[in-house]
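Participant: A predicted structure for the sequence below; I have some questions about it.
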Amino acid sequence: MIIYEYPFNERIRTLLRLEDLYERFQYFLSHEHPLQHHVALSTIFEMLEVAGRADLKSDLLQELERQKQTLTGYRVHPNVQTDVLDSVLAEVEQISSALVNTQGKTGQTIRDNEWLMSIRGRTIIPGGACEFDLPSYYAWQKKPAEKRHQDIENWFAPLMPLLNAISMVLRLMRDSGTQVTIVAESGSYQQMLQGKTYQMLRLKLDPELNAIPEASANKYMLWVRFTTQDGDMKPRPIERDIPFELILC
């Protein structure tokens, strides 16, 4: 099954973008070629752009506190495994504390590094990071893979508390939904939300259906329509019934 996720607001959209960038960063950092490490470093710069909002840290702390209060309320339920609940609460507390202890604006240590900022300024330009533009960067790329890997990890380290908080918030959010089986008649599905607040929807779809979901939602209604693509890759509406799994988080 392919899982599609659609954020209901700008805050969750930002978290999903940072999560996606972090996955890309981890993938390219795990390899050894200088070009792969170049992509890892460029991805850090992208994360700085996305995480530039001043209130992102406070938003995450508020959300972690809200999740903590919600989880604590589960203690009264007789079927709850208290050891698992205590473990999750301890993890939330640890991640919150680490985020509180971060100093200054997100990624400020990277912004204060003139050498990294010179690279960032050139990577914005197509082909701007050639060896004749940045000879010192070219020399760094010729260092052993272990040295480059350690340098990038050190530069990224101040961002880890933020990414850990994002990972926890999204994990708890994904676990909060209930999966239901839906059939989109003639390729379209609508559901009234009756004013209930959701943060994100998750949609699971069989790839054999050759269908692509497009979702739009507000606090009143959810609408999902399906399209397909032929050889020219141009989207075309689907007019047959499409079964899928829906989770509102």
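Facilitator: Perfect, thanks for sending it.
Participant: only C-alpha atoms from now on, for both contacts and neighbour counts.
Facilitator: OK.
Participant: from the geometric centre of the chain, which residue sits farthest away?
Facilitator: Distance from the centre of the chain peaks at Phe132, with 35.0 Å (Cα atoms, centre = their mean).
Participant: Ile182 - that's part of a strand, no?
Facilitator: Yes - when DSSP: H, G, I helix; E, B strand; the rest coil is applied, Ile182 is found to be in a strand.
Participant: pretty sure it contacts Val224?
Facilitator: No - between Ile182 and Val224 there is no contact under Cα atoms under 8 Å: 10.9 Å.
Participant: coming back round to it: I'd assumed the residue farthest from the centre of the chain was in a helix, is it?
Facilitator: No - secondary structure of Phe132 (three-state DSSP): coil, not part of a helix.
Participant: so who does it touch?
Facilitator: Phe132 is in contact with no residue at all, counting by Cα atoms under 8 Å, 6 or more residues apart in numbering.
Participant: and it, how far is that from Gln199?
Facilitator: 47 Å (Cα to Cα, to the nearest Å).
Participant: how far is the helix or strand harbouring Leu222 from where the chain is centred?
Facilitator: Using DSSP states H and E, Leu222 maps to strand 221-229. Remark: strand 221-229 is offset 22 Å from the chain centroid, using Cα atoms, centre = their mean, to the nearest Å.
Participant: show me what counts as buried in it.
Facilitator: Neighbour counts over strand 221-229 (16 or more other Cα atoms under 10 Å) mark 222, 224-227 as buried.
Participant: in addition, the following structure is provided for comparison:
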Amino acid sequence: MSQSNSGWVLYEHPLNERLRTLMRLEFLMETASTAMEREAAIDSRTAVEALIYTLNILERGEVRSEIIKELDRLSGGLARMAEHGQWAADEVRKETERCRTLLRRVGEPDAAMGQALREDQLLAAIAQRFGLGAGTCNFDLPSYQRWLSRPYSERRADLQRWLDSMADLRATLDFALRLQREGGQFQEETAPGGSWQRRIPFDNPPIQMLRLQVPAEDSVIPEISGNRHFVTIRFLRQPDTLTRPESVNEDVPFHLARCDL
């Protein structure tokens, strides 16, 4: 996810597969919740597509267990931060209790993890057409066209019902990713000749996510790779969409946050 912020462009890069999955789910649910607030039928289409892509990820059996493991891991990370005095004790207690509440809720059989999406016949029909290019045209799915032709208030009610069926999942994502982002402070860095590398000591907490800010007036694009122990950032420029990105040869200033909660 990238965004502009006070003259800087923000990039986020997860360094493990679990966090990649959580961030993809966050992106899809943000897309759905934003699109459903607009009245045009094309925006309702965008929201429905985001919900079905979310469901496709959730259909992988390990997602719930990975979410539970992440909450368990964060609970331990909060305890470590309290022990080292990195966060105020009251704040740690509040976040720890929130983490335990979510952990109990996500583990329940009736947790809101998208069951209404699985049971909905219209969404099932749309999902079956996703493998075809433009497979949800008007002539492909008359029932979908009829739904899109309904008043916005009715479409929004359905979209809200589908989104509410993932309320516990959304709450967990908001909590887990907020803690990660707040766990890393931005520091000024420079990439000599457009390249930056760091080896992470094995006795340091593993880095979960990198957050990187580059000046908005500069057209540089960061190419980030690495794992919990070694990170490389290479800066590129792409003057226009017809040109392949090229390596930057001059020094590039940027801000970097290492999120290791």
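Facilitator: In hand now; what should we look at? Computed from a prediction, not measured in an experiment: that's the story for all the values here.
Participant: need the TM-score from the superposition.
Facilitator: Overlay of the two chains. TM-score (TM-score structural alignment, normalised by the length of the first structure): 0.89; 249 aligned residues with a Cα RMSD of 2.3 Å.
Participant: comparing the strand holding Leu222 of the first structure with the second structure, how large is the average distance?
Facilitator: Taken over the aligned residues, the distance from strand 221-229 of the first structure to the second structure averages 0.8 Å (mean Cα distance after the TM-score superposition for the first structure).
Participant: that strand aligns to what range in the second structure?
Facilitator: Here strand 221-229 of the first structure aligns to the second structure at residues 230-238, judged by TM-score structural alignment.
Participant: what about the helices in the first structure?
Facilitator: Under the criterion DSSP state H, the first structure contains helices at 10-29, 34-50, 56-73, 82-100, 108-111, 114-123, 135-141, 145-156, 160-175.
Participant: closest one to Ile247 of the first structure among these?
Facilitator: helix 160-175 (8.4 Å; Cα to Cα).
Participant: residues in contact with the closest one?
Facilitator: So helix 160-175 of the first structure is contacted by 15, 18-19, 22, 57, 60, 63-64, 67, 92, 95-96, 98-99, 102, 199, 249 (Cα under 8 Å, 6+ apart).
Participant: give me the buried entries from those.
Facilitator: Counted by 16+ other Cα under 10 Å, those give 15, 18-19, 22, 57, 60, 63-64, 67, 92, 95-96, 99, 102, 199, 249 as buried.
Participant: Tyr189 of the first structure: which of the residues you listed is nearest?
Facilitator: Using Cα to Cα, Cys249 comes nearest to Tyr189 of the first structure of these, at 17.8 Å.
Participant: how far away is that closest one from Lys105 of the first structure?
Facilitator: 30 Å.
Participant: who touches Ile247 of the first structure in this structure?
Facilitator: Taking Cα under 8 Å, 6+ apart, one finds 177-180, 201-203 in contact with Ile247 of the first structure.
Participant: one step back: nearest to Ser188 of the first structure among the buried ones among the contacts of helix 160-175 of the first structure?
Facilitator: Cys249 (20.7 Å).
Participant: pretty sure that closest one contacts Met200?
Facilitator: Yes - counting by Cα under 8 Å, Cys249 of the first structure does reach Met200; the two are 5.3 Å apart.
Participant: neighbours of the residue mapped onto Gln141 of the first structure from the second structure, how many?
Facilitator: Counting by TM-score structural alignment, Gln141 of the first structure lines up with Leu148 in the second structure. Residues near Leu148 of the second structure, counting by other Cα atoms under 10 Å, number 19.
Participant: repeat for Gly193 of the second structure
Facilitator: Close neighbours of Gly193 of the second structure, defined as other Cα under 10 Å, add up to 14.
Participant: and it, how far from Phe235 of the second structure?
Facilitator: 9 Å.
Participant: please enumerate the shared neighbours of these two.
Facilitator: By Cα under 8 Å, 6+ apart, the residues touching both Gly193 of the second structure and Phe235 are 248, 252.
Participant: just checking, Ala116 of the second structure touches Trp162?
Facilitator: Yes - at 6.1 Å, Ala116 of the second structure and Trp162 qualify as touching, with contact defined as Cα under 8 Å.
Participant: those two: who's more crowded?
Facilitator: A count of neighbours by other Cα under 10 Å puts Trp162 above the other of Ala116 of the second structure and Trp162, at 20 against 16.
Participant: quick one: contacts for that one?
Facilitator: Taking Cα under 8 Å, 6+ apart as the test, what Trp162 of the second structure contacts is 51, 114, 116-117.
Participant: what's it aligned with over in the first structure?
Facilitator: Aligned counterpart of Trp162 of the second structure in the first structure: Trp155 (TM-score structural alignment).
Participant: ok, now Asn138 of the second structure?
Facilitator: Under TM-score structural alignment, Asn138 of the second structure pairs with Glu131 in the first structure.
Participant: what sits closest to its match if chain neighbours are left out?
Facilitator: Of all residues not flanking Glu131 of the first structure in the chain, Tyr138 sits nearest, at 5.2 Å (Cα to Cα, 6 or more residues apart in numbering).
Participant: look up how far Ile119 of the first structure lies from the one you found.
Facilitator: From Tyr138 of the first structure to Ile119 of the first structure the distance is 11 Å (Cα to Cα).
Participant: Glu153 of the first structure too?
Facilitator: For Glu153 of the first structure, the distance to Ile119 of the first structure - Cα to Cα - is 17 Å.
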